[in-house]
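dropping the sequence and predicted coords here.
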Amino acid sequence: MHSHSINSRRFLAVTLLNLVITAVEIVGGLLSGSLSLLSDAIHNLGDSFSILLGFCAQEISSRPENEKRTFGYRRAEILAALLNALFLIIISIFLVVEAIERFSNPSPIDGPIMLGVAIVGLLANLASAWLLHQGSDSSLNIKATYLHVLSDALSSIGVIIGGVIITVTNITWVDPLITIVVAIYICIKSWPIVHKTISILMQSSPKLDYSAIKQDILQIDGIVSVHHIHAWMIDEQRIIFSAHINLHDIKLSEVEPIYLEIEDLLHSKYKIGHITIQAEVERGLNESLFNTTADKEE
């Protein structure tokens, strides 16, 4: 709960910083005539929306499980991460199109103004990235927001380089070139988040060694066979696992210790969080590990 409160304060601080950066860069972009500075401003404005979305998703995901959402609201953060990453890609495509048009129709650029505003933007973006860095490894939502801010910092560095070159040489095509380079970088960094969030939402199986899991479970005394395995993820950290096991015809009180042994094994060795085991005697004895026919019959 303490960590959640810290993340909430950081989301708020980063949002305010991004709004300030956006206002400064819009004014600076209009005064200097720099497309890369205006594109960075649009990017920052989008980031403010994305950070706000990420904050709302984090608040929703912290709600407890209930009869309507028995697995809780953790998918809210996954949805926010997907929307944030897609938004970054769409903005990047827009910037590339605008940059290509600027190559055909160059316009004069005030290098010193462009340079000064870009330096302010870089400092603010670095401060935002520092605020979000700590939680970026534990949450796809925070990671997506962190990448937004980090890509802004990189964009600002590109604008600074462009501002220096334009101030010294007056070569204005550097401005759209930097815009394209930054946009491509943003797409490259955003695509893995899109891929992973879609995989989670489609309930794709996590990367587990299912053959090894089967062999480990069969090593437990009393278990004859394992079949009908399902595994999926609620978010990037919580794996849900279910399986059917065949046992000898024993008492229910003798089954419970076997359940506990399976749970301990899967928790400790495979980091699986939520486990459901169904015990059977003869039913499904000859079925394969992944059995689609049984699903249809049930």
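Structure's in. What do you need?

C-alpha from now on. contacts and neighbour counts both.
Will do.

just the helices in this protein please.
Applying DSSP state H to the chain gives helices spanning 2-32, 35-61, 75-104, 111-133, 140-169, 174-201, 210-218, 252-270, 292-297.

and the angle from the top strand by length along the chain to helix 210-218?
When the chain is parsed with DSSP state E, its longest strand is strand 223-233. Computed with axes from the mean of the first three to the mean of the last three Cα atoms, to 10 degrees, the direction of strand 223-233 lies at 140 degrees from that of helix 210-218.

here comes the other one, which I'd like you to weigh against the first:
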Amino acid sequence: MAHSHQHAPASVNRSRLLAAFIVTTLFMLVEVIGGWLSGSLALLADAGHMLTDAGALLLALLATHFSQRRPEKHQTFGLLRLTTVAAFVNALALLVIILLIVWEALLRFRSPQPVAGGLMLGIAVAGLLANILCFYLLKQGQGKENLNVRAAALHVLGDLLGSAGAIVAALLILWTGWTPFDPILSILVSLLVLNSARQLIRDSLRELLEHAPASIDIDKLSRQLTLNIAEIRNVHHVHLWQVGEKTLLTLHARVIPNYQQDALLGRIHNWLKENYSITHATVQLEYQECTQPECQLGTEAESGNDDHHHSRDYEGSLHH
């Protein structure tokens, strides 16, 4: 059985991540205070959207930290999944915030509240500048190679729309004096936050329930592996799941008799890495024919031979 391990240093620039997290958190607090003082529900809704950005950045920081920690005997993957649990809890908290904001917006339609348009405008502009700064930080350097950081950058990009909308609402209130623009915008921003929360719940649940990554088709992977490596006759017992950012794979491969098993295993691992970015895989080579139903994938490519006379399972270790 071959087990490929690649524990490369994290490619994330921690200083940029930390700077973006601090800027986002500070301006989230500014929007909360400004929304309270100005009476702007839209600023509070945008602060909720900034909370999703801060949460995404924090998860990226935690993922970077845990990925560099040495696993312990009772935690062979470290604490990578802690970030997924945090994401799920964060998403549930966002749903509560959304309900509160929408409820308050509906009340304000019935009983409009005064809004300090000038203060609202100033804070919205500051929030927009903060989001631009965070987006710049996240798009620079090595951080752009990290999936968590790329997701956080998308969160910030979405929040730019919320800040821009708050600016428009503040200008409309200053020009027309019609305060319902504020709850209207707060509901629109809440819809953006709802979409982020929905995606966060979906992705975190997929990982917690150990679904295969949505980007990988297991049947397609098995067929391509069989077609691209001539010695492989059949791929079966495929299991694929995600822990943090690490994609894990185990599979059985029925192969023709081969006296260079290590070289064959190396080719399989290289193919998985190059085509699916899978660097942590356990591959069991088998010579004996598998008769179980799930082993039939790819059997149409087999030609009658006496492979089954050479019945042997090969197990070894391969470290990259």
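Sure thing, it's come through. These figures come from a predicted structure and were not determined experimentally.

just list what the longest strand of structure 1 packs against, helices and strands only.
helix 210-218, strand 239-247 (3 or more Cα pairs under 8 Å, 6 or more residues apart in numbering; DSSP states H and E).

columns mean neighbour count and distance to Val149 of structure 1 on top of these, output as CSV?
CSV is the format used below for these (neighbours: other Cα atoms under 10 Å; distance: least, Cα to Cα, whole Å):
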stretch, mean neighbour count, distance to Val149 of structure 1
helix 210-218, 15, 38
strand 239-247, 19, 29
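
now these as a markdown table including distance to Leu82 of structure 1?
Below are those laid out as a markdown table (distance: least, Cα to Cα, whole Å):
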| stretch | distance to Leu82 of structure 1 |
| --- | --- |
| helix 210-218 | 28 |
| strand 239-247 | 19 |
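
so which of the ones you listed gets nearest Ile171 of structure 1?
The minimum distance between Ile171 of structure 1 and those falls on strand 239-247, with 53.7 Å, by Cα to Cα.

post-alignment, that closest one versus structure 2, mean distance?
Superposed on structure 2, strand 239-247 of structure 1 shows a mean distance to its aligned partners of 2.6 Å (mean Cα distance after the TM-score superposition for structure 1).

what's the local residue count around whichever residue in structure 1 pairs up with Asn146 of structure 2?
Aligned by TM-score structural alignment, Asn146 of structure 2 pairs with Ser138 of structure 1. Residues lying near Ser138 of structure 1 (other Cα atoms under 10 Å) number 11.

got it, and His267 of structure 1?
14.

which residue numbers in structure 1 go with stretch 101-108 of structure 2?
Stretch 101-108 of structure 2 corresponds to residues 95-102 in structure 1, going by TM-score structural alignment.

show me what counts as buried in the matching stretch.
Neighbour counts over stretch 95-102 of structure 1 (16 or more other Cα atoms under 10 Å) mark Leu95, Val96, Glu98, Ala99, Arg102 as buried.

on that earlier part again, name the residues that touch the longest strand of structure 1?
200, 203-206, 214, 217-218, 239-248, 284-285, 287-291, 294 (Cα atoms under 8 Å, 6 or more residues apart in numbering).

stretch 165-178 of structure 1 too?
34-36, 99-100, 102-103, 106-112, 158-159, 162-163.
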